[in-house]
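**Q** sequence-free structure coming up:
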């Protein structure tokens, strides 16, 4: 019993973690994995916009890479609508499956 009272022995001997502490630690670790959005230069933005317009005009499928703080998302489809006021596109991925994507969220476009 004498060793437990020396230095940090009392806390070293009790290795218990409450579920609330575990969840808070996991949330903290997930937050540490968050990354910032890359800054695109004007030339890259013009190339992305040109490819989106080309997909809209020719009805050709493209792959759009959308920014996510944890993992980028790739969406494949055809641009069917361009809303210049809200700066977003409508990407149709199937018969009834579509997404509205803001232009500032797009990192790259692959034909």
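**A** Alright, I've got the coordinates. The structure presented is a predicted model; accordingly, all values stated were derived computationally and were not measured.
**Q** only C-alpha atoms for contact and neighbour calcs from this point on.
**A** Noted.
**Q** buried residues, the helix or strand where residue 43 lies. List them.
**A** Per DSSP states H and E, residue 43 falls inside helix 42-58. Within helix 42-58, the residues that qualify as buried by neighbour count (16 or more other C-alpha atoms under 10 Å) are 45, 48-49, 51-56.
**Q** want to compare, so here's the second one:
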């Protein structure tokens, strides 16, 4: 699959005033382990994934397949049929693998509208 040299458009965006900036949420060791485990499964199974990304002003969700992990720059590449984007790992808030047959890999996951979800920041 050859992607065009464009950035992915967000699936869903939550807008706030540009004067209201948000601090980057702190991730504990357990949250990072869950993120890395979910990332590994997403890359290995080549399943479509929804990634929620932090920025100063808004959260964005990107949907596609994670095709690469750059360990030096700590970024991941997510792409769909039309475009791709590099996302810094430190900006990833949540990652959801879209599938219904990975139940053994995530026995403690919640069922969310036909998807298995492992949340990095449980409420």
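**A** Cool, the structure landed. Bear in mind the structure is a predicted one, so any value in this text is a computation, not a measurement.
**Q** what's the TM-score here?
**A** In this superposition the chains share a TM-score of 0.68, using TM-score structural alignment, normalised by the length of structure 1; 81 aligned residues with a C-alpha RMSD of 1.3 Å.
**Q** quick one on the thing from earlier: where does the helix holding residue 43 of structure 1 end up in structure 2?
**A** Helix 42-58 of structure 1 lines up with residues 29-45 of structure 2 when matched by TM-score structural alignment.
**Q** check stretch 72-79 of structure 1 too.
**A** Counting by TM-score structural alignment, stretch 72-79 of structure 1 sits on residues 59-66 of structure 2.
**Q** quick one: contacts of stretch 85-95 of structure 1?
**A** 75-83, 98-104 (C-alpha atoms under 8 Å, 6 or more residues apart in numbering).
**Q** identify each buried residue in that stretch, please.
**A** 88-93.
**Q** including distance to residue 26 of structure 1 and secondary structure, could the residues you listed go into TSV?
**A** What follows is those, written out as TSV (distance: C-alpha to C-alpha, whole Å; DSSP: H, G, I helix; E, B strand; the rest coil):
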residue	distance to residue 26 of structure 1	secondary structure
88	34	strand
89	35	strand
90	36	strand
91	34	strand
92	36	strand
93	34	coil
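**Q** mind listing the strands for structure 1?
**A** Counting by DSSP state E, structure 1 has strands at residues 62-66, 73-83, 88-92, 98-102, 106-110.
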